[in-house]
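**Student:** got a predicted structure plus its sequence, pasted below:
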Amino acid sequence: MSSDKSLSLDFYKYLCQKIGSEEDVRVRRLTWIVCDLGFPEVPQITSGSIGEGLDIKGSDFDIMFIDPLFKVYESDRDVNVRIIKIPLVLDTGNTHPCFTQLRLPLHFHDDSNLLNSRMKQMFEQDCLVNKLSNEKYKLDSSYIMNRDSPQPGPLTTIHGPCLSDKYGEYDLAFCLKCDKWISPAQSWVSRPRTTWPSPELITKITSCGVLFVPIGCKGSSRENLEWRVSFSVAEKCLIYSFSHTQLLCYALLKILLKEIVEEHEDLKGLLCSYFLKTLIFWISEESDPSIWKPDNIIQCFMACLKRLIYCVEYSTLLHYFIPDNNLLYMRFNSDLKHSMTYTLKNLYQQGIDCFVNSETLKDFTSLNCEIPVLLTQQTIKESYPVSRKVTLKPFLYYMLHHCRWTNLARRIFTFFLSPEHDDLELQDSKFQPRSNNKHRYNEYKHIFGKLSIVLSSKTKTIPGWLMLASFFYVHKRYYTSIIIINHALKKHQDEEFYQNNIATCLIQNKDSVWTLLQKEKIPMLLKTHKLDFIFLGRNWSYIPPEVKLKKRINMIPSLPFAHFLHFLCYYHLHATSSCKESLQKLYDLYSLYYDNVTEDSKNIVLSMMHSSFFIGIGFQMIGDTITARKGFQFAANWDRTKITDAAARLSCLS
């Protein structure tokens, strides 16, 4: 394999850890589809980066509600008077491409009294025709959303076509829908292309129709009466059809823009995520889908960046569905164009090294590629030499050496080596530094191999990552340990968030959600991902020496353990501020557990006890004996079964 392909594969694996694997993305997408199904009365579409399956810094969270009171038609003759909705007709005669006005049909008679006095106020008469005002519509939507809420209401800001909360954390847009694909976008259906998007996907997209959001073309004389055509549903379908390499390239462009380019104050707001999405749509349509593969990801990204430079340099980026609209027309003056072009060209010269200046991807150079994504039969055989066969059950030994290494075999093997199984053989003699380097290397390789196998189990992912992080900490691979801890904490945050949403939507719309989940070959969202506890043996060789476990098998709360590992790594790296931040997180956990503890909540008591115990060790290590004494005191008070040596440590400090 060439060095370029090898580097691309390493980079791809790294991005899967930082941005999300194919399975992570699938879980996120399915979660939001389920959430959309949870509101059948007012159809909802989750859009933005989060709805597309990305969860990176600055990911926008947009919800589009399809207003059930209106229905849009392309012409008067299409209006269906049998549908009990307020009909609106497109009027594109004097509007910029991608914009339209919405008017009542010429011979509209409100026999059913659909237009009440409040709705009538949203219309304005223009050239003897009643047209729906986007400004008045947004004000009415804001009133509806906030009228039943405590003052001030939750959506107090009008931001473009959306209503936003005061912190700007999420946008909500009420939009109108036309069930048919409109004429201005008809050329997209039939224009020449390679093989993407497929005819089947095009048919699916056009069957979904289009949406209209309440915002006009900036600078238009009738800006308040115009509505922008939105292809959010179509764009979501196209993004979902991407290979994982395509999606990661899209994410890289977003990270480049938000975390590097926009660090230049004068360049903020000149480009936006929608431009990047449009760019990658065009490139995908013009290229052979076979180029989008993991061992070519760097070249694919660089091609995208090169195309972006061209678009900025010539102020040309055509709308993907309606090419008559140039998104970059009059976007920036010559000075800003020169500054943007210069910045992008400089980043292009750096290649992927440009990401060392980003917050999300700055640690790529320190990534240890030993962290396994998939395990091969050869890797496992090397980790379990024949001389160790007596430690394995005969069945496992036979399967390891004589059976085909299928997914089923791997899962069976992993089950018997999982950290919660009685016959786990990871508790070797406590690691002792030896003069025999070969022995130390073999032991390192042996334990690492076992932990790697544990990580191949889908249901043990997070505890497995934390065990691996502890292993690297013991072997003084502090940067690698930090990366893995961050990965485990991120997965915990994702799973907790997505499972809470699934639970809510199951309550709201049980039948539809359950049907969707059953269609999945692997109902990932119903799996019991748990970060609650990790099981560690007293004499296991990868337990931090600062922690002295008293029982043969110890149940340790994983969140406190993760933050304590963070502290230990930063302590040895002499990162004082990060040490204090980790200890603060432990204290916050203790406070959270304390606020929720009851006499029957044994797990919370255990978590609270370990949190305070780790606080005591941490502050003792940095020399703050007063706070350390308090931590050990709290731990000793809650440690009624003498799980820790908090009382002994407290006695020594006293």
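**Tutor:** Arrived safely. What you see is a predicted model, and the numbers here were worked out from it, not measured in a lab. Numbers count the residues shown, from 1 in each chain.
**Student:** okay, CA-based contacts and neighbour counts for the rest of this
**Tutor:** Noted.
**Student:** what are the contacting residues of the longest strand that the chain contains?
**Tutor:** Longest strand in the chain by number of residues (criterion: DSSP state E): strand 171-178. For strand 171-178, contacts defined as CA atoms under 8 Å, 6 or more residues apart in numbering pick out 61-67, 70-74, 138, 141, 159, 161-165, 209-214.
**Student:** give the next helix or strand downstream of it.
**Tutor:** Downstream of strand 171-178, the first helix or strand assigned by DSSP states H and E is helix 186-190.
**Student:** what about residue 490, neighbour count?
**Tutor:** By other CA atoms under 10 Å, the residues close to residue 490 number 17.
**Student:** for the strand or helix carrying it, buried residues please.
**Tutor:** Residue 490 belongs to helix 478-508 when assigned by DSSP H and E. Using 16 or more other CA atoms under 10 Å as the test for burial, helix 478-508 gives 478-492, 494-495, 498-499, 501-502, 505-506, 508.
**Student:** with stretch 197-215 instead?
**Tutor:** Buried-residue list, stretch 197-215, by 16+ other CA under 10 Å: 197, 202, 205-206, 208-215.
**Student:** which members of the residues you listed occur in strands, if any?
**Tutor:** With strands taken from DSSP E, the overlap with these comprises 210-213.
**Student:** and stretch 567-582, how far apart are its ends?
**Tutor:** Separation of the first and last residues of stretch 567-582 by CA to CA, to the nearest Å is 5 Å.
**Student:** second one coming, line it up with the first:
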Amino acid sequence: MRREVMDISDVVVNQVYTSDGVTRMMSGSAREGFRLKGSDKDLMYWPNNYRVIWELSQSQYYNTDRQTLILCDCSDSPPGFTLLYLLSPSMVRDIQRACVRMYNRHYISSSIYRRIICSLSSFATTPHGPCASGTIGTVEYDQALCFACDSWPPSASSWIDRCHSWPQPHVVNDIVKNGCHFVAIGHKLGNHEDHEWRISFSLAEHKLVYAMNHCQFLTYGLLKLFLREIINNGVGDDDKLLCSYHMKTAVFWVIQQNTLPHWCPQNLLWGFWVCFKLILKWAYEGVCPNFFIPGNNMFLSKLYGKNQHQLFVRLYRLYEKGLAFLLHSPSIRSYIIIVLYNPRLSICTDEHTLISEAQFDRNLYDEIQIHGSILNLNIKRCTRYLHIIEQMMGLPLLTQYQVVQLQKLTADVLRCTAFILHMETYSQENKLRYRADKISCHMLKLAAKFGCITDMLYIAMYYYKTLRYTEALSIIEMIKVKLAQPYVMYRFNVDTEMYTEAVGGWSWSTKRRQAVMWDIKLNNRIHYISELIPEQQFALQNNFLVLFIPRLILFYMLEILCYRHVDTMRVQTALDDLQTLVHYDQGQHFPSEYRHVSWQILGICQQATGNLQAALYSYQQSLSQEPFHKIQTATEMRIHEVCLQNQ
């Protein structure tokens, strides 16, 4: 489910990027289907009008008027690495700046290119391997700008011959047909470390992980936990000798060499043990062969001498303990105890048996909410996204998960378009503004049909923004009725029995619309209501592209703001409800990381209704909470305003 949701999101986003001359690919553990705490987000980008070729004869397949060709020169590089020779002057200034002259030719220097890319990023980034590494919000990301090659590397031709039993021929053909990439990092022991590029098989590896059966995938996950929680626990990034890529490589080799003939739940720990012993063997020999180019020893530049000896000794001590060393992993300790003490225990990995319909639905909604966002939008891009989604909705091969994800993306784009349209036509003549308003209202209502219950709050926000307070309150009343239903799901809070009884067996689209709530996600490049603009602006300055607001907090905020203009007698009741929620909630209605923004909004409402002393207290409470969105500057600004008003 996770893979299908991410795949369709990637296809949609990629078509927009492609029209901008760039292709984007999400890689790493998140794309593979893992949801491990602390994992970063891995992205690869490459320009469409540049292609790498292995020999000059391949140039006949390209229109050199439209595409700039780059020739590989592997003659003086270690296996798996190459120099990239620019065959004609680059039309892109940054690539031209990255060129160095060697052997009377212009080569693209990986180190210079990487440095230029880091300097161009709109967010603070630092070089991390071949990537520009940084943080957006609370998510760490590695962004690799690379070059694509449509042909399979000659140095990896032996891999094709090895694929007798795994992966299947159609997977092999698909992998070879899609070629490879080149990422900007050289071999530390190579003759041209600063200028070499590494051959990347990220797309191939992504397809190989998809080709694993479930038990093989779980074994890979077990190795990742073993690495993080046992081997690298408490070790700084610079001192880590093994990485996740070594674990993945071990699983690939073990599967292909048929070391374990039966990959089934009963052999889960045995599969892990076989992979562990292979890693131990590599540490002893000081050789970790790349899965595609075995001549590329991935231990060569870091794992030798003292480092190699220390790693082997540490792994061998674990080997002597046997599988009991997995008890040191906090994530799996309790499960391992059960298995070790009950060797005949039947192990179940069937998700339909392990979790209920409500639990699975919650995971699906969580997935489409978190891992399918479109943020960098303007009217032109919104139009492009809607056109692409419209075309894709008619495709016959879409899975049921992908249909729900496309509907969610449609709602996101429609909402953003509605508010952007209002921003761009606000100062226009009345007739144009009236037409834009009708379109925006229609889009928001359409988006609500594709979304969940709390997505209707965007309509209420728009009505409030355009001074239609009575209409906003009518929407709020409709939402209030829906929120009161006992079967409604919010994050991990759901009565599974009542949920299943009320909406069990319905389509996921209908379930989301009738029985699911979520927090409100405000794109910080778009102004929704004036009361929240400072928070959005300061969050954006701190690399937060989105401001998350608990759905009940925004619900009461809009109710208070609208009643101020319609029925002042009811303002205090709504304010009391909001105050009670913020003061006494224990995580049932919003997670702890949103407490600072909840106190902030309570303060805004108190300040708007003239209760300055209470507002000052709320702002001070906001400052004392975990600064998830990093909006402290906005809070300090509001405290200053209250103090001035009090004088």
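**Tutor:** Nice, I can see it. Just so you know, these numbers come straight off a predicted model, no measurement behind them.
**Student:** superposed, what's their TM-score?
**Tutor:** After superposition, the two chains reach a TM-score (TM-score structural alignment, normalised by the length of structure 2) of 0.58; 443 aligned residues with a CA RMSD of 4.6 Å.
**Student:** what's the closest of the buried residues of stretch 197-215 of structure 1 to residue 371 of structure 1?
**Tutor:** Closest to residue 371 of structure 1 out of the buried residues of stretch 197-215 of structure 1 is residue 197 (35.2 Å), distances taken as CA to CA.
**Student:** need the contact list for the equivalent of that closest one over in structure 2.
**Tutor:** By TM-score structural alignment, residue 197 of structure 1 lines up with residue 167 in structure 2. By CA under 8 Å, 6+ apart, the contact set of residue 167 of structure 2 is 208, 211, 256.
**Student:** name the nearest residue to the second one, sequence neighbours excluded.
**Tutor:** What that stands for is residue 211 of structure 2. Nearest residue to residue 211 of structure 2, sequence neighbours excluded (CA to CA, 6 or more residues apart in numbering): residue 167, at 6.7 Å.
**Student:** look up how far residue 490 of structure 1 lies from the counterpart of residue 72 of structure 2 in structure 1.
**Tutor:** Alignment note (TM-score structural alignment): residue 72 of structure 2 maps to residue 90 of structure 1. As judged by CA to CA, residue 90 of structure 1 and residue 490 of structure 1 stand 46 Å apart.
**Student:** same check on residue 282 of structure 1?
**Tutor:** The span separating residue 282 of structure 1 from residue 490 of structure 1 equals 32 Å under the rule CA to CA.
**Student:** starting at the chain centroid, how far to the longest helix that structure 2 contains?
**Tutor:** Using DSSP state H, we find that the single longest helix of structure 2 is helix 400-425. Put simply, helix 400-425 of structure 2 sits 19 Å off its chain's centre (CA atoms, centre = their mean, to the nearest Å).
**Student:** now it: buried residues?
**Tutor:** In helix 400-425 of structure 2, counting by 16+ other CA under 10 Å, buried: 401-422, 425.
**Student:** what helices and strands are in contact with it?
**Tutor:** Here helix 400-425 of structure 2 touches helix 2-19, helix 357-370, helix 379-393, helix 430-450, helix 508-515, going by 3 or more CA pairs under 8 Å, 6 or more residues apart in numbering; DSSP states H and E.
**Student:** name the next helix or strand downstream of the fourth one, please.
**Tutor:** Proceeding C-terminally, helix 430-450 of structure 2 gives way to helix 457-465 as the next helix or strand, assigned by DSSP H and E.
**Student:** onto which residues of structure 1 does that next one map?
**Tutor:** Aligned by TM-score structural alignment, helix 457-465 of structure 2 corresponds to no residues of structure 1.
**Student:** so what touches that helix?
**Tutor:** In contact with helix 457-465 of structure 2 (CA under 8 Å, 6+ apart) are residues 415, 419, 441, 444-445, 469, 471-473, 475-476, 479, 528-530, 554-555, 558, 562.
**Student:** what angle separates that helix from helix 400-425?
**Tutor:** Helix 457-465 of structure 2 runs at 10 degrees relative to helix 400-425, counting by axes from the mean of the first three to the mean of the last three CA atoms, to 10 degrees.
**Student:** what angle sits between helix 457-465 of structure 2 and helix 430-450?
**Tutor:** Going by the same axes, to 10 degrees, helix 457-465 of structure 2 makes 160 degrees with helix 430-450.
**Student:** from the chain's centre, how far out does helix 457-465 of structure 2 sit?
**Tutor:** 28 Å.
**Student:** make sure residue 70 of structure 2 is indeed in a strand.
**Tutor:** Yes: per DSSP: H, G, I helix; E, B strand; the rest coil, residue 70 of structure 2 lies within a strand segment.
**Student:** that one: neighbouring residues, count only.
**Tutor:** Neighbour tally, residue 70 of structure 2, other CA under 10 Å: 26.
**Student:** spit out the contact partners of it.
**Tutor:** Neighbouring residues of residue 70 of structure 2 by CA under 8 Å, 6+ apart: 50-53, 84-87.
**Student:** now distance to residue 290 of structure 1 too, for the ones in strands among the buried residues of stretch 197-215 of structure 1, in TSV please.
**Tutor:** As requested, these are exported to TSV (distance: CA to CA, whole Å):
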residue	distance to residue 290 of structure 1
210	30
211	32
212	35
213	36
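**Student:** please identify the helix or strand for residue 412 of structure 1.
**Tutor:** Following DSSP H and E, one finds residue 412 of structure 1 within helix 407-417.
**Student:** tell me which other helices or strands that helix touches.
**Tutor:** helix 437-455.
**Student:** what packs against the helix it packs on?
**Tutor:** Going by 3+ CA pairs under 8 Å, 6+ apart, helix 437-455 of structure 1 lies up against helix 377-383, helix 407-417, helix 461-474.
**Student:** to residue 344 of structure 1, which of those lies closest?
**Tutor:** helix 461-474 (36.6 Å).
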